[in-house]
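**Student:** Next input, structure requested:
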Amino acid sequence: MTSAEDRHLLRLALPALGNLVAEPLFLLADSAIVGHLGTPQLAGLAAASALLATLTYLCVFLAYGTTAAVGRRIGAGDLPGAVRQGVDGMWLGVILGAVLGLAGIVFAEPLVRMFGASHEAVPYGVTYLRIASLGQPAMLLVLASTGVLRGLQDIRTTLVVAATGAGANVVLNLVLVYSAGMGIAGSATGTVLTQYGMAAAYAGVVYRAARTYGAPLRPDREGIKQAATASIPLLVRTIMLRIALLAGTILAARYGTEALAAQQVAWSLWGFLALVLDALAIAGQAWISQLLGASDVAGARRATRRTMQWGVVTGVVLGLVVLATRQLFIPLFTDDQAVRDLLSQVLLLEVLFLPISAPVFVLDGILIGAGDGRYLAWAGSATTAAYLVAALTSYHFDGGLVGLWWALGVFMLARLTVLTARIRTDRWIVTGAGLVAETATDDVVATGEVAAATQTP
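**Tutor:** Sure, this is the predicted structure:
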């Protein structure tokens, strides 16, 4: 691997990291601004935002699947086909967003109650959710469009749009919440306007590409259907990961307030560290899809090894930083000594698990880029089952919060095992612009360009 290829990887990863960091600023800005309206308003926002964040998390397959499909076409030299597949993914996002948005408006009150809002907070949560649901078509269009630009390896544009959107969201919320006197409704309105602005910016980029390469912009029923069908494995994978996350929080709550508080801080830190590793995963995803599209198997294997090496080094460095600074930042989160003691123990496990987790994040992104969604769905189901067994066993023997984090180590080790086993075979290598569906026994290795260009798991 040459230094030029290293620079190429970093040119993809660094803007991706900026994009990932910019996205959470929407929720942080809303929380900070709404928090000054009162506790009920903030609690209502928390319940509505938890639901919206869950929907966004589950729909991330729109970005991942589109990245792989577009990247393959680019690698194969089929620019019109790449844009066409991107457009199909964007239409899928709009349609799915319209359905989810309508559901959010109609069922706002029971959904807010389901996510734990108190009687006093429910009206505020319902107001926020109903207005925010109007932005779901734009939000999912943004996800799909992000995938298009990642497939084109134009990650810099996604960073610019995300950062601009985050800034615009703050300004609009301040004006609408306070100056216009709209309260929590102003916060939701500002976010929706920002989402549509970002969607328009992305749509403009894709529109210009479509006109340049002669790709159609109208909805293609068959293309949208194939994009939806191909996304199912990635949706299953994402649901399995979400189940593991929720299970850890639910079990931590059974150990009391201190354990739950420590779990919240530990998960937040873990999520932040994951953003750094996800940036490498996204870079690997975009890179591998183009190399396989160009039928450059040797290049794809080299890129895989190098991205993994970067991942391990990054994981070790992050772990050392956490180890060296944990006693400095733990007091920033809590004054409770019991919570501090638990956090100190858990963070030592995070440091231990980071070198294992780094290649997991990277390999997950690479296999998504390769279109190996069916295997990832199976692997996600199997490893989540392993985690649940380990976590429930720890709970049965009263292992406490530390025991639950040891179960997370089992989870990451299981994921590393199944992903490494896959990458060492040729079964994930499918070259050319499209993919051939695998058999039930997963023994088919496809090479060369095939007709079913939109069937990307």
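
**Student:** Going by C-alpha atoms from here, please, whenever you check contacts or count neighbours.
**Tutor:** Will do.

**Student:** Just list the residues touching residue 182, thanks.
**Tutor:** residue 176 (C-alpha atoms under 8 Å, 6 or more residues apart in numbering).

**Student:** so it, which of the three states?
**Tutor:** coil (DSSP: H, G, I helix; E, B strand; the rest coil).

**Student:** again with residue 77
**Tutor:** Residue 77 ends up coil, using three-state DSSP.

**Student:** From what I see, it and residue 294 are in contact.
**Tutor:** Yes. Between residue 77 and residue 294 there is a contact at 7.5 Å, judged by C-alpha atoms under 8 Å.

**Student:** Neighbour count: the two, which is higher?
**Tutor:** residue 294 (23 against 16; other C-alpha atoms under 10 Å).

**Student:** From residue 79, how far off is the more buried one?
**Tutor:** Distance of residue 294 to residue 79, given as C-alpha to C-alpha, to the nearest Å: 12 Å.

**Student:** next one: residue 399
**Tutor:** 55 Å.

**Student:** Comparing those two, which residue is more hemmed in?
**Tutor:** Remark: of residue 399 and residue 79, residue 79 carries more neighbours, 22 against 17, as counted by other C-alpha under 10 Å.

**Student:** who's in contact with that one?
**Tutor:** 73, 213.

**Student:** which residues of the stretch 1-150 of the chain fall in helices?
**Tutor:** In the stretch 1-150 of the chain, the helices defined using DSSP state H, counting those that start in this stretch lie at 3-22, 25-35, 39-58, 61-75, 79-106, 108-114, 122-133, 136-151.

**Student:** contacting residues around residue 383?
**Tutor:** 411, 414, 415.

**Student:** show me what contacts residue 186?
**Tutor:** Going by C-alpha under 8 Å, 6+ apart, the list of residues near residue 186 reads 173, 176, 177, 180.

**Student:** okay, the angle between the helix or strand encompassing it and helix 39-58?
**Tutor:** When elements are assigned from DSSP states H and E, residue 186 belongs to helix 184-213. Angle, helix 184-213 to helix 39-58, by axes from the mean of the first three to the mean of the last three C-alpha atoms, to 10 degrees: 20 degrees.

**Student:** And helix 184-213, how far out from the chain middle?
**Tutor:** 19 Å (C-alpha atoms, centre = their mean, to the nearest Å).

**Student:** Next, the buried residues of that helix.
**Tutor:** 184-199, 201-203, 206-207, 209-210 (16 or more other C-alpha atoms under 10 Å).

**Student:** likewise stretch 33-42?
**Tutor:** 33, 34, 35, 40, 41, 42.

**Student:** And the fourth one, how far from residue 51?
**Tutor:** What it means is residue 40. From residue 40 to residue 51 the distance is 17 Å (C-alpha to C-alpha).

**Student:** To compare against the first, here's the next sequence to fold:
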Amino acid sequence: MAEVSESTGDVTAGTKVSGDVAARTVFGLALPALGVLAAEPIYLLFDIAVVGRLGALALAGLAVGGLILAQVSTQLTFLSYGTTARASRMHGAGDERGAVREGVQATWLALIIGVTVVALVQLLAGPVTSAIAGGSDIAHAAASWLRIAVFGAPLILIAMAGNGWMRGMQNTVRPLRFVIAGLVVSAIACPLLVHGLWGIPRLGLEGSAVANVIGQAVSASLFVGALVFERVPLRPQWGVMRAQMILGRDLILRSLAFQACFLSAAAVASRFGAAAVAAHQVVLQLWNLVALTLDSLAIAAQALVGAALGAGHARGATRLSWRITRWSTLFASALALMFALGHSVVPRLFTSDTAVLDDMAVVWWFFVAIIPVAGVVFALDGVLLGAGDVVFLRNATLACALVGFLPLIWLSMLRDWGLVGIWTGLTVFIVLRMLAVVWRVGTGRWAVTGADLQVRRPES
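**Tutor:** Okay, here's the model as predicted:
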């Protein structure tokens, strides 16, 4: 059995889950998870700065190639989130070896998928980059970078799987160390290889790709080493991998719904001119920053709720759910207040163009208004992910996108509503998702106990 202690909120083996988890436990899990989520975007900014000194062509090639490679991590996050859901139940049930075995099988799955991605990209890099960049010199530069960088795909996916099982065992500090170790190596290698410093051959744009793969190999090796150190069987178990893929199918479809929405929003914004596109992109990046922050709390909710259900304590899981949601909402409200107070200052940090600032002012209050709502959505998303209720999350996300976001986006173009219509669509999307997850958690049908997530699935 497992416990959420009255005093510390730690989930440990042996006693009863109270649901009265302490704030320090939640934020103790969330802050290192936020570090993992933020580390890669921060490194990418550094990579852009290094490559940017080569000129516009190299920078454009990095942008196109990086966009394609990023789809791997975007669409395959089930290797982390799905593994956390399964491993946390094992951890809650006191089956630590079972939780680690989930990590072993997720790592095998990451390796198989990653090798497949490498083969496909080697075949399709030219046509895909040409389709995006228009067959220009940019496409050639992007394909050259991508063909090297894609060798990091299996390594990226192994790190995702490692994050998944360690989060499930409520260890978010160790994955942060592993990820940072890899990024530090990449950060050292990148300028050396790109610009040929200290007598090292100058590789140009391709040096960025090589540096990325070297750093990813370091992180992946640390995650694999952690599995070996646990001394559990390392052979593939196809039944476990099949169960993980079932979770993956639903999470991938959910992710595709997000992609369709935000790509559509960008496409429609471009119809209203450069200033509208720029304003939309800046505010959207700020929204992504907020989402990243709130997602770290969702990861904490996922690990704690999964452990409570694995321990057989549905009531404790329910109390945890609403408690973490209150904290997430309060935190999100504080972020909203900060952006509200900074409405005349923050936009000017990004541009001095009057037209862009005017368009940003149009959507700024939509952005501020949805942050507290997102605090509820992200927390309860984490709860339902921890419970393995991915069928509901898939269906709810698709329905909210089809009913709310997408119709308003395309009506904005037809009716000339501009950014107001686009951000109204985003607001409706977030509100509908909030109503859906609040209703679902309120029904209690998600709180199915037991260590085996696939055998004990809630009604969808």
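
**Student:** before we move on, the earlier item: including distance to residue 304 of structure 1, could the helices of the stretch 1-150 of structure 1 go into TSV?
**Tutor:** Compiled in TSV, the helices of the stretch 1-150 of structure 1 are given as follows (distance: least, C-alpha to C-alpha, whole Å):
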stretch	distance to residue 304 of structure 1
helix 3-22	11
helix 25-35	31
helix 39-58	25
helix 61-75	15
helix 79-106	23
helix 108-114	42
helix 122-133	39
helix 136-151	17
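
**Student:** and among these, the most buried is which?
**Tutor:** helix 61-75 (a mean of 32; mean count of other C-alpha atoms under 10 Å).

**Student:** any residues touching stretch 219-233 of structure 2, and which ones?
**Tutor:** 97, 100-101, 103-104, 155-156, 158-159, 162, 175, 178-182, 234.

**Student:** and with 7 Å instead?
**Tutor:** The contact list for stretch 219-233 of structure 2 (C-alpha atoms under 7 Å, 6 or more residues apart in numbering) reads 97, 101, 104, 155, 158, 159, 162, 178, 179, 181, 182.

**Student:** any idea which helix or strand carries the last one?
**Tutor:** Residue 182 of structure 2 belongs to helix 173-195 when elements are defined using DSSP H and E.

**Student:** mean shift between that helix and structure 1?
**Tutor:** For helix 173-195 of structure 2, the mean distance to aligned residues of structure 1 following superposition is 1.4 Å (mean C-alpha distance after the TM-score superposition for structure 1).

**Student:** Now which residue in structure 2 aligns to residue 385 of structure 1?
**Tutor:** The alignment partner of residue 385 of structure 1 in structure 2, by TM-score structural alignment, is residue 402.

**Student:** what does residue 318 of structure 1 give?
**Tutor:** Using TM-score structural alignment, residue 318 of structure 1 lines up with residue 335 in structure 2.

**Student:** in the strand or helix carrying its match, what's buried?
**Tutor:** Secondary structure assigned from DSSP H and E places residue 335 of structure 2 in helix 314-341. By 16+ other C-alpha under 10 Å, the buried positions in helix 314-341 of structure 2 come out as 314-325, 327-329, 331-333, 335-337, 339-340.

**Student:** Beyond that helix, next helix or strand please.
**Tutor:** helix 354-386.

**Student:** Can you give me the stretch of structure 1 that that following helix aligns onto?
**Tutor:** Going by TM-score structural alignment, helix 354-386 of structure 2 sits over residues 337-369 in structure 1.

**Student:** distance from that stretch to structure 2 after superposition?
**Tutor:** Counting by mean C-alpha distance after the TM-score superposition for structure 1, stretch 337-369 of structure 1 comes out at 1.0 Å.

**Student:** Give me the distance from that stretch to the chain's centre.
**Tutor:** Distance, centroid of stretch 337-369 of structure 1 to centroid of chain: 17 Å (C-alpha atoms, centre = their mean).

**Student:** Repeat that for stretch 392-406 of structure 2.
**Tutor:** 18 Å.

**Student:** Report the buried residues of that stretch.
**Tutor:** Quick answer for stretch 392-406 of structure 2 (16+ other C-alpha under 10 Å): 392-401, 404-406.

**Student:** got it, and stretch 271-291 of structure 2?
**Tutor:** Quick answer for stretch 271-291 of structure 2 (16+ other C-alpha under 10 Å): 275-284, 287, 290-291.

**Student:** returning to that earlier point: which one of the contacts of stretch 219-233 of structure 2 is nearest to residue 112 of structure 2?
**Tutor:** residue 158 (10.1 Å; C-alpha to C-alpha).

**Student:** Just tell me what the closest one corresponds to in structure 1.
**Tutor:** Checking TM-score structural alignment: residue 158 of structure 2 goes with residue 141.

**Student:** pretty sure that match is touching residue 95, no?
**Tutor:** No. Between residue 141 of structure 1 and residue 95 there is no contact under C-alpha atoms under 7 Å: 9.1 Å.

**Student:** Need the overlap of contacts for the two.
**Tutor:** Joint contacts of residue 141 of structure 1 and residue 95 (C-alpha under 7 Å, 6+ apart) do not exist.

**Student:** chain center to stretch 442-460 of structure 2, what's the gap?
**Tutor:** Its chain's C-alpha centre and that of stretch 442-460 of structure 2 lie 24 Å apart, by C-alpha atoms, centre = their mean.

**Student:** Of all the helices of the stretch 1-150 of structure 1, which one is nearest residue 357 of structure 1?
**Tutor:** Closest among the helices of the stretch 1-150 of structure 1, using C-alpha to C-alpha: helix 3-22, at 17.2 Å.

**Student:** on contacts alone, who are the packing partners of the closest one?
**Tutor:** helix 155-174, helix 257-293 (3 or more C-alpha pairs under 7 Å, 6 or more residues apart in numbering; DSSP states H and E).

**Student:** which residues in structure 2 does the first one match up with?
**Tutor:** It stands for helix 155-174 of structure 1. Using TM-score structural alignment, helix 155-174 of structure 1 pairs with 172-191 in structure 2.
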